[in-house]
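Colleague: Here is my input, please return the structure:
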Amino acid sequence: MSDNRAAATVVDVPRGLAGVVVTDTRIGDVRGLEGFYNYRQYSAVDLARTRGFEDVWHLLVHGELPDAGRGAAFAAETAVLRRLPDEVRTALPALAAASRASGPLAGVRTALSLLGAAKGFRPVYDIDADQRRADTVTACAAVPTLLTALHRLGRGLEPVDPREDLSYAANYLYMLTGSEPDPRRARAIEQYLISTIDHGFNASTFTARVIASTGADVAACLVGAVGALSGPLHGGAPSRALDALDAIGTPDRIDPWIRERVLAGDRVMGFGHAVYRTEDPRSRMLRDIALGFGGPRVDFAVEVERRVEAILAELKPGRELHTNVEFYAGVVMELCGLPREMFTPTFAAGRVVGWSANVLEQAADSKIIRPAARYVGPRAPVAVPTVA
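Modeller: Next up is the predicted model:
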């Protein structure tokens, strides 16, 4: 600590701000010791099992679950906003070409900036709560269109125009594949999207709130969140968990493959969570969805889960390490026909609603988020050397 700072103004906290409460929120909570999380006053898993995506979106943005009439009106309102402005649509081929190697998530950062400019988004500091909500709904409705168009263009395919008669999840699959999806698969993706809308102050959500605290526009907040999500330690695990299943290959290879990695200190993708000390409730729900589909892939995943948890309990006694959301998310998305490069973008298609709810909440507070850092470099001041 600097000698010139009053001790009362600086608080030491754990690395990564683990366990540090930085604000109050009415959006949701994660109770890691219980294996429970909620959106407002409702269990998030119960919402995923019983309601549609648009209803939960309404809950996050407007603070309440809609009745049938208001739910239909909100779904119709958001469906109209799926079409992109001409300025954005004409730029997508160039963005897809530039981001072909890195994927749609890279392209959508620029696309969101263009969308905000084309729609005239203004700093949240300068607009009222109603306009802020309108801007978030506009952005969220467009994200699936942007992601699927960038994906298809990157593969040499024409984008598929959105349909207003399909639900958020069904329309997403339709734009991705060009075919109207099987209702069962559309519902499975919808439940996945609902289950991942929000999950506490993770890296991307906190990033969105930091940007919102500066008063920046909604698009800027969401671009920052997407940037945080693109990191492999945050949003890249579903495809990596499937990669692990592929690497194991057969049941007889499970034990030696897992033991080798655990003993080497490597992370087993799809297991363990920064908050949960019991089973991830999202994983439990997605496992049930996968079991509903059935098949060799699901049976193998269940066996891998069983053996990994047993080996981790043996080699790391006292630690609670269970599957997290990414393990069965990858299995479910594969069963529904999504290519692996679209796993993290699909996560973003749901989480954008949670980011937006946090942006709205943060925008209501005029205090900028501005933490401190402890300087540990060479002692200052030192005379600046002259150039010989």
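Colleague: all contacts plus neighbour counts: C-alpha atoms, from now on.
Modeller: Fine.
Colleague: tell me, which helix in the chain spans the most residues?
Modeller: With secondary structure taken from DSSP state H, the chain has its longest helix at helix 129-154.
Colleague: in that one, what's buried?
Modeller: When neighbours are counted by 16 or more other Cα atoms under 10 Å, the buried residues of helix 129-154 are found to be 132-133, 135-154.
Colleague: Distance of Arg122 relative to Cys221?
Modeller: Using Cα to Cα, to the nearest Å, one obtains 12 Å as the distance from Arg122 to Cys221.
Colleague: Which one of the two is surrounded by more residues?
Modeller: For Arg122 against Cys221, the residue with the higher neighbour count under other Cα atoms under 10 Å is Cys221, and the figures read 28 against 18.
Colleague: just the helices in the stretch 1-150 of the chain please.
Modeller: The residue ranges that make up the helices of the stretch 1-150 of the chain, judged by DSSP state H, counting those that start in this stretch, are 44-50, 53-62, 68-80, 86-89, 92-98, 104-118, 129-154.
Colleague: quick one: which of these is nearest Gly227?
Modeller: When these are ranked by distance to Gly227, counting by Cα to Cα, first place goes to helix 104-118 at 7.2 Å.
Colleague: mind listing the strands for the chain?
Modeller: All strands of the chain, identified by DSSP state E, fall at 28-31, 36-39, 42-43.
Colleague: To compare against the first, here's the next sequence to fold:
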Amino acid sequence: MEVHKGLADVVVSETSLSAIVEGQLSFSGYNIDELVEKDASFEEIIFLLWNSRMPSREEFAQLQHDLHTHMALSESVIACLKIQCRQNLHPMSVLRTTVSLLGVFDPYAEEMDERSVYIQAISIQAKIPTIVAAFARLRKGLDPIAPREDLSFGANFLYMLTGEEANPDLVRAYNHCLVLHADHDLNASTFTARVAASTLTDVYSCITGAIGALKGPLHGGANERVFDMLSEIAESDTRDVAGYLKTKLDNKEKIMGFGHRVYKTEDPRKKHLKRMAKELTQEFGKEDLYDLSCEVEDYLLKEKGLIPNVDFYSATVYHCFGIEHDLFTLLFSMSRVSGWLGHVFEQKREATLIRPRSKYVGPVNLTYIPLSEKETIGGNAQ
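Modeller: Model (predicted):
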């Protein structure tokens, strides 16, 4: 049996959602560069990933209506969020548990017909921004802010964080982030969602599992670790980028935000995030953070040939939104859930259980000795 560590280069499914071909990323045939440069809305991308086509005006309006209808949280969910506002509980654990609770409170969570599954998906997609914003406020002792029906998906989230409408440039930048992070081939969290969906379990279970996978520092959690690294360098007495990174590399420590299993020359999402990082740091007077990020990028490229992935500059961009760094991966989740749900739909239609094999490398031909026949020392079986 040939073993592919980490399933590297193993193709396990077909999809019409996203593709990485010759270093280019596309969603159902639309190049990611064009979607960002022409300001495609995140709501359009949700529809695209769920239907493999762009919406008509009527379909777009209906999707917006459905999202707004399901965005508010019940008092029961808010009460559960308050309970989770304690130290040493990672916000991704809060999101994971709260999404699971949505299924507990949904009387139709076990229904598998097409309409019920769609409503479950809409509910999850719509409520995650509200969950994140409510939690961000509750842990500061502030009351949650209800969503508004007249704001877009991204604008609503930024509004629910502060109670004030964000400026159009910030909304546009956040919409770009949502589009860029929406889907990405068969990454770890998406694969987790598809494995769960292949068992024909409910949608809430699929997404709860995907969130658990995204939490890991080798996946979505990397952007949080990137900001920790930048902060350590910036707050040091010497601000010695080369010395800091050399020590990390000499100690065989992984540099978060660099390297990619698929991309070898450039992550196509990076250039957009780097541009946004430059623009936003200039707007908010945080140019030093952008300059520091560029120094880190230049050093690692020169010394190790390492390239930034989507997580590296997204950390700087998210910081400019005024969001605490331990919430960065939750922002990733708000976007990526659209892709997860698209893959759940696709996998359920395929109706094939994902069940790989493993190669056994443990001991063989051992002889079992019953406990009653083993020698005892001091009355204890050995």
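Colleague: Overlay them and tell me the TM-score.
Modeller: A TM-score of 0.89 describes the superposed chains when it is computed by TM-score structural alignment, normalised by the length of structure 2; 368 aligned residues with a Cα RMSD of 2.2 Å.
Colleague: related to what we said a few turns ago, got a markdown table for the strands of structure 1, with mean neighbour count and distance to Val160 of structure 1 too?
Modeller: Written out in a markdown table, the entries for these read as follows (neighbours: other Cα atoms under 10 Å; distance: least, Cα to Cα, whole Å):
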| stretch | mean neighbour count | distance to Val160 of structure 1 |
| --- | --- | --- |
| strand 28-31 | 18 | 34 |
| strand 36-39 | 21 | 32 |
| strand 42-43 | 14 | 35 |
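Colleague: Tell me which of these sits nearest to Ala79 of structure 1.
Modeller: If you check each of the strands of structure 1 against Ala79 of structure 1 by Cα to Cα, strand 36-39 wins as the nearest, at 22.8 Å.
Colleague: Make sure Val108 of structure 1 is actually in contact with Thr148.
Modeller: No: under the criterion of Cα atoms under 8 Å, Val108 of structure 1 is not in contact with Thr148, lying 10.0 Å apart.
Colleague: Show me what the longest helix of structure 1 is packed against.
Modeller: Based on contacts counted as 3 or more Cα pairs under 8 Å, 6 or more residues apart in numbering; DSSP states H and E, the elements that helix 129-154 of structure 1 packs against are helix 68-80, helix 92-98, helix 104-118, helix 168-177, helix 218-229, helix 343-363.
Colleague: As CSV, those helices with distance to Asp198 of structure 1 would be great.
Modeller: Written out in CSV, the entries for those read as follows (distance: least, Cα to Cα, whole Å):
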stretch, distance to Asp198 of structure 1
helix 68-80, 19
helix 92-98, 28
helix 104-118, 18
helix 168-177, 17
helix 218-229, 13
helix 343-363, 5
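Colleague: mind checking which of these is nearest Ser195 of structure 1?
Modeller: Among those, the nearest to Ser195 of structure 1 by Cα to Cα is helix 343-363 (8.5 Å).
Colleague: Measure the mean distance from that closest one to structure 2 post-superposition.
Modeller: After superposition onto structure 2, helix 343-363 of structure 1 sits on average 0.7 Å from its aligned residues (mean Cα distance after the TM-score superposition for structure 1).
Colleague: which residue sits closest to Tyr290 of structure 2, ignoring its sequence neighbours?
Modeller: Closest residue to Tyr290 of structure 2 in three dimensions, ignoring its sequence neighbours and counting by Cα to Cα, 6 or more residues apart in numbering: Lys278, at 6.0 Å.
Colleague: Tell me the residue in structure 1 aligned with that neighbour.
Modeller: Alignment of Lys278 of structure 2 against structure 1 is given by TM-score structural alignment, with Leu291 as its counterpart.
Colleague: cool, Met334 of structure 2 as well?
Modeller: For Met334 of structure 2, the equivalent position in structure 1 is taken to be Ala349, counting by TM-score structural alignment.
Colleague: show me what contacts that match?
Modeller: In this structure, Ala349 of structure 1 makes contact with 140, 143-144, 147, 193, judged by Cα atoms under 8 Å, 6 or more residues apart in numbering.
Colleague: repeat for Phe157 of structure 2
Modeller: For Phe157 of structure 2, the residues meeting the contact criterion (Cα under 8 Å, 6+ apart) are 129-130, 133, 147.
Colleague: at 7 Å instead, please
Modeller: If you count contacts by Cα atoms under 7 Å, 6 or more residues apart in numbering, Phe157 of structure 2 has them with 129-130, 133.
Colleague: got it, and Ala141 of structure 1?
Modeller: Applying Cα under 7 Å, 6+ apart to Ala141 of structure 1 gives the contacts 78-79, 81-82.
Colleague: That one -> structure 2?
Modeller: When the two structures are superposed using TM-score structural alignment, Ala141 of structure 1 falls opposite Ala126 in structure 2.
Colleague: Leaving out the residues flanking it, which one is nearest to that match?
Modeller: On the basis of Cα to Cα, 6+ apart, the spatially nearest residue to Ala126 of structure 2 that is not a chain neighbour turns out to be Met71, at 4.6 Å.
Colleague: I'd say the one you found and Ile128 touch.
Modeller: No: look at Met71 of structure 2 against Ile128 with Cα atoms under 7 Å: they stay out of range, at 8.2 Å.
Colleague: about what we covered before: mind checking the helices and strands packed on helix 129-154 of structure 1 for the one nearest to Val21 of structure 1?
Modeller: Each of these was checked against Val21 of structure 1 via Cα to Cα, and the shortest separation belongs to helix 343-363, namely 14.5 Å.
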